[in-house]
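**Student:** Sequence isn't available, so here's the structure alone:
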């Protein structure tokens, strides 16, 4: 395993030496993580009219819901290139993965 990683790293360094920044611009990487989903109130939604002598209403902390979504994000050296949200219970099979890769290749 270590030997394979070393070989791949050496190949990547050789490509960088040969192609420079053009090679770096061709790299896209990604990651995924389960995140809590919630719908925060907008500033307008949270406005409450009150009498000038009354105290301000209590604001409750926004808590994350029990619902989670799988956040999948891809980026290159310039920034984010693609974001996907998958509902809990959704599986990433080969068809889904190929579809995402086609979107990235776009």
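**Tutor:** Right, received. Where do you want to start? All of these numbers come straight from a predicted model, not from anything done at the bench. Numbers count the residues shown, from 1 in each chain.

**Student:** only C-alpha atoms for contact and neighbour calcs from this point on.
**Tutor:** Will do.

**Student:** The residue most central in space within the chain - nearest residue in space that isn't next to it in sequence?
**Tutor:** By C-alpha atoms, centre = their mean, the chain has its centre lying nearest to residue 73, at 3.3 Å. Nearest residue to residue 73, sequence neighbours excluded (C-alpha to C-alpha, 6 or more residues apart in numbering): residue 83, at 4.5 Å.

**Student:** Cross-check the contact I'm expecting between that neighbour and residue 70.
**Tutor:** No - applying C-alpha atoms under 8 Å, one finds residue 83 not in contact with residue 70, separated by 10.3 Å.

**Student:** Those two: which is more packed in?
**Tutor:** residue 70 (19 against 14; other C-alpha atoms under 10 Å).

**Student:** Contacts only, for the more buried one.
**Tutor:** Residues near residue 70 by C-alpha atoms under 8 Å, 6 or more residues apart in numbering: 32, 33, 34, 35, 84, 85, 86, 87, 88.

**Student:** ok, for it, nearest residue in space, not its chain neighbours?
**Tutor:** Counting by C-alpha to C-alpha, 6+ apart, the residue nearest residue 70 is residue 34, at 4.5 Å.

**Student:** Confirm that neighbour sits in a strand?
**Tutor:** Yes - counting by DSSP: H, G, I helix; E, B strand; the rest coil, residue 34 falls inside a strand.

**Student:** take the one below as the second:
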């Protein structure tokens, strides 16, 4: 398994960019290889493109060009390390919180976070349920037993009898899947307002502004349980308001 090069210098990374660029490698691929070898914080995508542009214009120096005016002292290795440590301790920390803790400008923190360290703030992916390893193993075992049952009904151990048809439907050489029944339960609110997109109407530029009252989803809700098979819904059961599904009800 490949590991990052933990100790590197800016000149080393720039030299690698120059080498790959001279070989005709595209900037996007150069950034990918740099990130895979040195880590995301070695050089941002925009900086890779900038250095490729400079090398294409004939630049040979790997060092920083002398700058006029007041030097930037906040964006240094010490602050970069401290910012990285704060983010690793709290992945939800905000730019302004980092700036207050380190007593440096927010613009500097933004540059360190996005350009130097290459961080992006993203949302976690919503999943229906957080499954444990035991849950996953149980699902695998049940799926394997179901597959074995299908093979036994076919009278053949060859799994090629089961596959995905032209229309994307799961197919088998027997009626096993036609006999399967599954079910689930969900809360159903007694009043679900239409979405903003649902309420959109066609208008001319000169038409008056349309107004509507803001309606919230009702707090009153009931538990609905539905069972179905390959032919459609078999049972739809709605509990009285305030009651929940339990083992006895199932």
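**Tutor:** Yes, it's here. Computed from a prediction, not measured in an experiment: that's the story for all the values here.

**Student:** Any idea what the TM-score comes out to?
**Tutor:** Overlay of the two chains. TM-score (TM-score structural alignment, normalised by the length of the first structure): 0.56; 77 aligned residues with a C-alpha RMSD of 2.6 Å.

**Student:** Can you tell me what the residue nearest to the centre of the first structure aligns to in the second structure?
**Tutor:** Using TM-score structural alignment, the partner of residue 73 of the first structure in the second structure is residue 226.

**Student:** any idea whether that match is helix, strand or coil?
**Tutor:** Following three-state DSSP, residue 226 of the second structure is assigned to strand.

**Student:** surely it meets residue 236?
**Tutor:** Yes - using C-alpha under 8 Å, residue 226 of the second structure is in contact with residue 236, at 4.5 Å.

**Student:** So residue 140 of the second structure versus residue 229 of the second structure, what's the distance?
**Tutor:** 21 Å (C-alpha to C-alpha, to the nearest Å).

**Student:** now do residue 152 of the second structure
**Tutor:** In terms of C-alpha to C-alpha, residue 152 of the second structure sits 21 Å off from residue 229 of the second structure.

**Student:** The two: which is more packed in?
**Tutor:** With neighbours defined as other C-alpha under 10 Å, residue 152 of the second structure and residue 229 compare such that residue 229 has more, 15 against 12.

**Student:** How about the contacts made by the closest residue to that one other than its chain neighbours?
**Tutor:** Nearest non-adjacent residue to residue 229 of the second structure, counting by C-alpha to C-alpha, 6+ apart: residue 181, 4.7 Å away. By C-alpha under 8 Å, 6+ apart, the residues touching residue 181 of the second structure are 227, 228, 229, 230.

**Student:** show me where the second structure has helices.
**Tutor:** In the second structure, the helices defined using DSSP state H lie at 10-22, 27-38, 45-56, 77-89, 95-102, 106-111, 133-154.

**Student:** Return the set of buried residues in the second one.
**Tutor:** Neighbour-count burial for helix 27-38 of the second structure, counted by 16 or more other C-alpha atoms under 10 Å, picks out 27, 30, 31, 33, 34, 35, 37, 38.

**Student:** Counterpart of the fifth one over in the first structure?
**Tutor:** Using TM-score structural alignment, residue 34 of the second structure lacks an equivalent in the first structure.

**Student:** follow-up on the earlier one: check contacts around the counterpart of the residue nearest to residue 70 of the first structure in the second structure.
**Tutor:** Using TM-score structural alignment, the partner of residue 34 of the first structure in the second structure is residue 187. For residue 187 of the second structure, the contacting residues are 221, 222, 223, 224, by C-alpha under 8 Å, 6+ apart.

**Student:** Quickly note the distance from the closest residue to the second one other than its chain neighbours to residue 191 of the second structure.
**Tutor:** The reference is to residue 222 of the second structure. Closest residue in space to residue 222 of the second structure, ignoring its immediate chain neighbours: residue 241 at 4.9 Å, by C-alpha to C-alpha, 6+ apart. Distance, residue 241 of the second structure to residue 191 of the second structure, using C-alpha to C-alpha: 13 Å.
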